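> Pasting the sequence and the predicted model now:
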Amino acid sequence: MKDKKPRVAIQGIRASFHEEAAFIHFGEDIQTIECSSFKQTFEALQNKEADYVVMAIENSIAGSILPNYSLMMSYNFPVVGEVYLPIQLHLLALPGVKFEDVKYVTSHPIAIRQCIDFFDEYPHLKVVESSDTAACAKRIREEELTDTVAIANTLAAKLYGLDIMERRIESNKKNFTRFLILTHHENVEKKDIDKASLCFQVSNQVGALAKVLQIFAEQNINMSKIQSMPVLGKRNEYNFYVDVEWDNTKQYDTAIRQVLKYTHNFNILGEYQRHEDEFVQNEREQKFRAQEKITRKYINVKKIVK
């Protein structure tokens, strides 16, 4: 596979945010496999029509994409990477179109939700939901729509020859989406791993989950995310999807061995290297400085007490 372009399945079409995330992880020398749904991306992987899947799992404004957790469990392909992509949303139009002529705005529902402040300023615009941001841009070009604009990224503007009428219309400028990279089991390379995605259940008893979380804390394992979802057809039973990060692999291994004693249906969905772009690094540094400040305050108080 080293001698050929990796085939990467994405939900949506070329120039979508999924392809942009794929470019960040693999570079631009890839073969993009366009799929109409997330399930179709997994089918492409299962049928060996793709080597990898790039799948959005959460957005800092819209939250977790819950159905995609179920897909991961159903198909059981390992997670081998992640990408944090800053989401910059622009208003795209055919060259020459003026804003006063625009009647409709079209995009993916999640992208629309991320631009709610913009729509509050222009209530006369009619919002039309679609399945993909890039597909909206493509439709404007193909149908030469002069009364419609799309919300999409710079990649879509370049590919489909549209003008950026208004830049950065997203409500939160620190908006980002996290994508997971999945592949076949034979493609897994456990190299420089420092993050894992886990799934497990605990007994329906007081303190059952707290015991698991305590083990991670005792082994200095940072839990960066926890997401619960009901187990289909079972009352009061939940799957817990947990992302953990570590600096010491031995502590991670110890934590997993101990956690196994207090969980059932335990699955390691993937072990991989965490992605730290500039935004994530800054966020991590801010957390470190805050923790350092609290520690210094605690030490000073202790000295006074003595």
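Yes, it's here. Numbers count the residues shown, from 1 in each chain.

> CA only for contacts and neighbour counts going forward, please
Noted.

> What ranges does the stretch 1-150 of the chain have for its strands?
7-11, 31-35, 52-59, 63-64, 79-86, 90-93, 104-107, 126-129, 148-152 (DSSP state E, counting those that start in this stretch).

> just so I know, which of the ones you listed lies nearest residue 73?
strand 79-86 (11.1 Å; CA to CA).

> can you map out the helices along the stretch 51-200 of the chain?
66-75, 109-113, 116-121, 133-143, 154-159 (DSSP state H, counting those that start in this stretch).

> Who are the contact partners of residue 170?
88, 89, 90, 114, 115, 116, 117, 118 (CA atoms under 8 Å, 6 or more residues apart in numbering).

> go with 7 Å
In this structure, residue 170 makes contact with 88, 89, 114, 115, judged by CA atoms under 7 Å, 6 or more residues apart in numbering.

> Which among these count as buried?
88, 89, 114, 115 (16 or more other CA atoms under 10 Å).

> Could you point out which of these is nearest to residue 200?
Out of these, the member with the shortest distance to residue 200 (by CA to CA) is residue 114, at 31.5 Å.

> got another, please set it beside the one above:
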Amino acid sequence: MKSEKPRVAIQGIRASFHEEAAFRFFGEDIITVECNSFKQTFDVLKAGKADYVVMAIENSIAGSILPNYSLMLSYSFPVVGEVYLPIQLHLMALPGVKFEQIKTVTSHPIAIRQCGDFLDEYPDLRVVESSDTAACAKRIRDEKLTDTVAIANTLAAKLYDLEILERRIESNKKNFTRFLILTTHENAKVNNPDKASLCFQVSNEVGALAKVLNIFAEQGINMSKIQSMPVLGKPSEYNFYVDVEWEDNKKYDQSIKQILKYTHNFNIMGEYRRHEEEGISLRERPKTDSNKKKYIEVKKLSTLK
């Protein structure tokens, strides 16, 4: 019998930032499906071994994760939500380990770069890069390493029984990563969407892209992001990935009808509810109960076959 809990595929292991993002969107009553790569998360969704994928798409410091746009286009799974997660990094070790015992710091290379100011204060520490922040914490626990610390989140410290020696060691305290929630087409119904991720190409001539962008402006549609990537094997041709937000659904529909005249290979990659922002800080998603209600509605839709 299939579990009523949503099975959520993530890149990395439990207590990674991907699982933290999954908890924020679905609540903690989920089954986490650990995957070694972003491609594997799509493969397990395609094979029916997961119901959803949570995938990082951009970071406020490091920028867009470009290969993930190509994955989205290749697999064509719809986007049904997004989460902005504050990236808070802590230094953690086995309980009882003192700072003066530390010889090695290990973490994901991006996390290491984000903690450069802190690490510069301790030039004698050996820095070792790894594939996953949570995996570094797990290794310290499993191998009982008393001379090594990991840079990871509070979930990792809790799950792997580590003690936080230094909190918030990231250089930029306003660091966020945006995660997308993807699922199968059967589960893709979202009520009252107000944001969409689009992909299209335009002709290689003066003003072609401007025509599309002006249509959004004329209809009062906010374009929150635009990302271009070369089309593989076609010099001078680009895919444009655009995120748009709206208040009036009729104006959004009208803008889509108009831009179809000026684009080709047009694809709506997903229509969903945007994660609300409030200044620089971000509002919390609705509490777990409302997320459960949304999930139950989606489950009902998937069983009506």
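Alright, I've got the coordinates. The structure displayed is predicted, hence computed values, not measured ones.

> Now the TM-score, please.
Overlay of the two chains. TM-score (TM-score structural alignment, normalised by the length of structure 2): 0.90; 282 aligned residues with a CA RMSD of 1.5 Å.

> just to revisit the earlier point, looking at the strands of the stretch 1-150 of structure 1, which is nearest to residue 276 of structure 1?
strand 79-86 (7.5 Å).

> can you list contacts of that closest one?
Contacts for strand 79-86 of structure 1 (CA under 7 Å, 6+ apart): 21, 25, 175-183, 188, 269-275.

> hang on, the earlier thing: adding distance to residue 34 of structure 1, write the buried ones among the contacts of residue 170 of structure 1 out as TSV.
Converted to TSV, these look like this (distance: CA to CA, whole Å):
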residue	distance to residue 34 of structure 1
88	22
89	21
114	24
115	26
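
> Name the nearest of those relative to residue 251 of structure 1.
For these, the nearest to residue 251 of structure 1 is residue 88 (37.8 Å; CA to CA).

> And the closest residue to that closest one other than its chain neighbours, how close does it get to residue 208 of structure 1?
Leaving out its chain neighbours, the residue that sits closest to residue 88 of structure 1 by CA to CA, 6 or more residues apart in numbering is residue 168, at 5.7 Å. Per CA to CA, to the nearest Å, residue 168 of structure 1 is found 45 Å from residue 208 of structure 1.

> Was I right to think the residue nearest to residue 88 of structure 1 contacts residue 92?
No: at 11.1 Å, residue 168 of structure 1 and residue 92 do not qualify as touching, with contact defined as CA atoms under 7 Å.

> neighbour count winner among these two?
Taking other CA atoms under 10 Å, residue 168 of structure 1 and residue 92 do not tie; residue 92 has more neighbours (29 against 17).

> List the contacts of that one.
Per CA under 7 Å, 6+ apart, neighbours of residue 92 of structure 1: 149, 150, 151, 152, 157, 162, 163, 164, 165.

> ok, and the most crowded of those residues?
residue 150 (32 neighbours).

> what's the spacing between residue 293 of structure 2 and residue 123 of structure 2?
Residue 293 of structure 2 sits 51 Å away from residue 123 of structure 2, going by CA to CA.

> and what of residue 175 of structure 2?
24 Å.

> Buried residues, stretch 198-211 of structure 1. List them.
Buried residues in stretch 198-211 of structure 1 (16+ other CA under 10 Å): 198, 199, 200, 201, 202, 209.

> sorry, that was for stretch 130-144 of structure 2
Buried positions in stretch 130-144 of structure 2, judged by neighbour count with 16+ other CA under 10 Å: 130, 132, 133, 134, 135, 136, 137, 138, 140, 141.

> Pull the contacting residues for the equivalent of residue 110 of structure 2 over in structure 1.
Counting by TM-score structural alignment, residue 110 of structure 2 lines up with residue 110 in structure 1. By CA under 7 Å, 6+ apart, the contact set of residue 110 of structure 1 is residue 62.

> make it 10 Å
Applying CA atoms under 10 Å, 6 or more residues apart in numbering to residue 110 of structure 1 gives the contacts 59, 61, 62, 63, 129, 130, 131, 132, 133.

> With residue 178 of structure 1 instead?
Contacts of residue 178 of structure 1 (CA under 10 Å, 6+ apart): 21, 55-60, 64, 82-87, 275.

> Please report how far the counterpart of it in structure 2 lies from residue 108 of structure 2.
Taking TM-score structural alignment for the superposition, residue 178 of structure 1 sits opposite residue 178 in structure 2. Separation of residue 178 of structure 2 from residue 108 of structure 2 (CA to CA) stands at 17 Å.

> just to revisit the earlier point, with distance to residue 68 of structure 1 added, can I get the contacts of residue 92 of structure 1 in TSV?
Output for the contacts of residue 92 of structure 1, formatted as TSV (distance: CA to CA, whole Å):
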residue	distance to residue 68 of structure 1
149	29
150	25
151	23
152	22
157	28
162	32
163	33
164	31
165	33
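
> any idea which of the residues you listed is closest to residue 75 of structure 1?
For these, the nearest to residue 75 of structure 1 is residue 152 (30.0 Å; CA to CA).

> Please go through structure 2 and pick out the longest helix.
When every helix of structure 2 is counted residue by residue (DSSP state H), the longest turns out to be helix 288-303.

> Now do it: everything it contacts.
4-6, 23-29, 51, 184-191, 285.

> do that again at 8 Å, thanks
With CA under 8 Å, 6+ apart, helix 288-303 of structure 2 has contacts from 6, 25, 26, 27, 186, 187, 188, 189.

> quick revisit: quick one, which of the strands of the stretch 1-150 of structure 1 is nearest to residue 282 of structure 1?
Comparing those under CA to CA, the one sitting nearest is strand 79-86, at 13.0 Å.
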